[in-house]
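# predicted coordinates and the sequence they were generated for:
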Amino acid sequence: MRAVIFDEYGDPQVLHVAEVPDPHAGPGQIRIRVKASSVNPVDWKIRAGFLAQMMPVEFPAIPGRDASGIVDEIGEGVTGVSIGEEVFGSATTGSNAELAVLAGWAQKPAAWSFAEAAGAGVASSTSVRCLDQLGAQSGKTILIEGAAGGVGVVASQIAIGRGLTVIGTASESNHEFLRSLGVIPTTYGEGLQARVAALAPDGIDYVIDTAGSGSLAQLVTLVEDPQNVITVADYNAAAVGARMASNEGNLFAAYAEASALAEQGKCVIPIHASFSMDEAAKAHELSQSGHVRGKLVIIP
């Protein structure tokens, strides 16, 4: 199969397309013919070597975690899915390729295109894990830092689906978009505490930091207990009393929750830009810029 690979850590230019052996579904896994895959911030951090100690790779490595496509191989012990079924989920072998093996998946909702479904995996599983870890309850108020980003936009919608009031930080150009999702928008940065106080006079109960832009020290001042602040991308969390998002959780349940909301028209996956596999370096460069509204997808 053709796949995006990198043979060493480095800048986006280490990415290139090559022929590699086809992967196969092991026990409890399925293989899909990929219709679309996505680029998440963790992908360029792995490629750059920033996470080499925590998440080492074997070269040549295929980047990517999210994918959507058509089931074409089913591993031992798997039930409830058929050859030819349209699914989305998380890849174990790297998803920026023509074929990918999934360890967690759900049926692709009709409301999503393959590109939109490809952007839902990491975003929905991360969002559900954070909300569950916080014990976020219906009727409470949550602030999501980076609410227009790939994870933030999904976290906002799942939180709303669970009955929370969501205040989301984003650049002013994204405020109208957030309002269309039911999010109360505000700008990030200096003066956030005063802006939030005006928007939520009764206070903020929880915070999810999806941006990882170094704002945790400011975010913990918005809640009574710093433990009610969770970050998915700032590894200095412990220094300010906040928590890192857990890697534990039921992928199948998370995908099913996002999929059910999508079928109700309550979970949209905005696509910022699409790329071919030959343009993977451009996708990584854009992800690294931090100025992305929604998801970046790669079409094989």
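Good, I have the coordinates. Residues are numbered from 1 along each chain as shown.
# from now on I want contacts and neighbour counts done on CA atoms only, so please keep to that.
Noted.
# residue 154 against residue 127, yeah?
Yes - counting by Cα atoms under 8 Å, residue 154 touches residue 127, with 6.9 Å between them.
# all helices of this structure, in order?
For the chain, applying DSSP state H gives helices covering 41-48, 114-118, 121-134, 150-161, 175-181, 192-199, 216-219, 251-263, 280-289.
# counting contacts, what elements does the third one pack onto?
Packing partners of helix 121-134 (3 or more Cα pairs under 8 Å, 6 or more residues apart in numbering; DSSP states H and E): strand 66-74, strand 86-91, helix 150-161, strand 229-231, helix 251-263.
# okay, one more to line up with it:
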Amino acid sequence: MTQAYVFTRNGGPETEALVELPERPAPGPGQLLVAVRAAGVNPVDHKIRTGFSRPGAPAPHFPVVFGGEVSGVVEAVGPDVTGFAPGDAVFGSAATGGYTEDTLVPAGNAAHKPDALSFTDAATLPIAAATAYDGVNQLDLPPGATLLITGAGGGVGVAAAQIAIGRGLRVVGTASAGKKDFVESLGVVHVTPGPDVAARVRAVAPDGVDAVFDLVGGADLEAVADLVKDRTKLISAGDHATAERLGGQSVRRLRKAEVLDEVAKLAVSGVLRPYVTGTYPLERAGEALRAVEEGHIQGKIVIEIGA
């Protein structure tokens, strides 16, 4: 039996439940069975519950276990797996959900957890930090350039700001007034979103910005699009359709172990602080998800599981 937090159909929080799954998953070719120690909570988790799916994704088979990023200990390896063995501490992207005691992780989307990195901090890296890393690499800005991040106070935004500042970029970030002190502590020039946001950005960046890394989408993205002249330097991890309509692009996720290794190095070196601002046990996973879904958190929320 494996305990897991699931949704039983598409919809709202009323579809969620903490359940006992009848058996642990068995690792197939190229997979690791991982005893989960921590699982990161991301906005995409509640979006998938409502019916959001990426192009080409298979139809859900209910109940669906929430979560995509985990850290833990390898319990077993499937056929054709090299470089991992039972007992290894790892982190990566879960194939069968993260809010659970046991999950499957593709070996190609897993990396060894450095001893200097806690399981809790490592669980923030596979989606949030890796998305930030891929996006900053995709923009490929020179030192001294100005990057605007919409939604700079959330998990991806906080990671992107730190990675960009570590590369010598000037970062302007939109975030609610309640997150002003937090984002400024990262070295970000804070701007409040909402009506006339473009004017407020221009007040701190009179020549416009060299790139936009969007994590909000919709009207928020449309409001700042004209601040960047080269629309190939407008990318979004929050609203692919709007970004492409405006002449921009989606963040190109590499989903490789090499990226995980790099973000782990940044975390160990102190360039990238995970900023875990809340932890919850598995039995309170619903509260963790609400905190992210309501949009009031700063940094990352993590569910801690097991020993």
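That came through, no problem. For clarity, every value in this text was computed on a predicted model and none was experimentally measured.
# would you pull the TM-score for this pair?
Here the TM-score for the pair of chains, by TM-score structural alignment, normalised by the length of the first structure, is 0.91; 299 aligned residues with a Cα RMSD of 2.1 Å.
# related to what we said a few turns ago, so which of the helices of the first structure is the most surrounded?
helix 114-118 (a mean of 28; mean count of other Cα atoms under 10 Å).
# would you check the span in the second structure matched by that helix?
Counting by TM-score structural alignment, helix 114-118 of the first structure falls onto residues 119-123 of the second structure.
# got a list of contacts for the matching stretch?
37-40, 69-72, 91-92, 113, 264, 274, 276, 302, 304 (Cα atoms under 8 Å, 6 or more residues apart in numbering).
# next one: stretch 83-97 of the first structure
Outside stretch 83-97 of the first structure, the residues touching it (Cα under 8 Å, 6+ apart) are 1-4, 23, 34, 37-38, 61-74, 100-108, 117-118, 120-122, 255, 277, 298, 300.
# which residue is nearest the centroid of the first structure?
Closest residue to the average C-alpha location of the first structure: residue 123 at 2.5 Å, with Cα atoms, centre = their mean.
# need the contact list for the aligned partner of residue 141 of the first structure in the second structure.
Per TM-score structural alignment, the equivalent position to residue 141 of the first structure in the second structure is residue 146. Residues near residue 146 of the second structure by Cα under 8 Å, 6+ apart: 169-172, 205, 209-211.
# same thing with residue 228 of the second structure?
By Cα under 8 Å, 6+ apart, the residues touching residue 228 of the second structure are 208-212, 234.
# can you find the partner of it in the first structure?
Using TM-score structural alignment, residue 228 of the second structure pairs with residue 223 in the first structure.
# and residue 174 of the second structure, by the same measure?
Match for residue 174 of the second structure (TM-score structural alignment): residue 169.
# please apply the same query to residue 100 of the second structure.
Match for residue 100 of the second structure (TM-score structural alignment): residue 97.
# so how far is residue 131 of the first structure from that match?
31 Å (Cα to Cα, to the nearest Å).
# hang on, the earlier thing: how about the contacts of residue 146 of the second structure in CSV, adding distance to residue 189 of the second structure and neighbour count?
Shown next, in CSV, are those (distance: Cα to Cα, whole Å; neighbours: other Cα atoms under 10 Å):
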residue, distance to residue 189 of the second structure, neighbour count
169, 12, 18
170, 8, 22
171, 6, 25
172, 5, 25
205, 10, 19
209, 12, 25
210, 15, 22
211, 15, 26
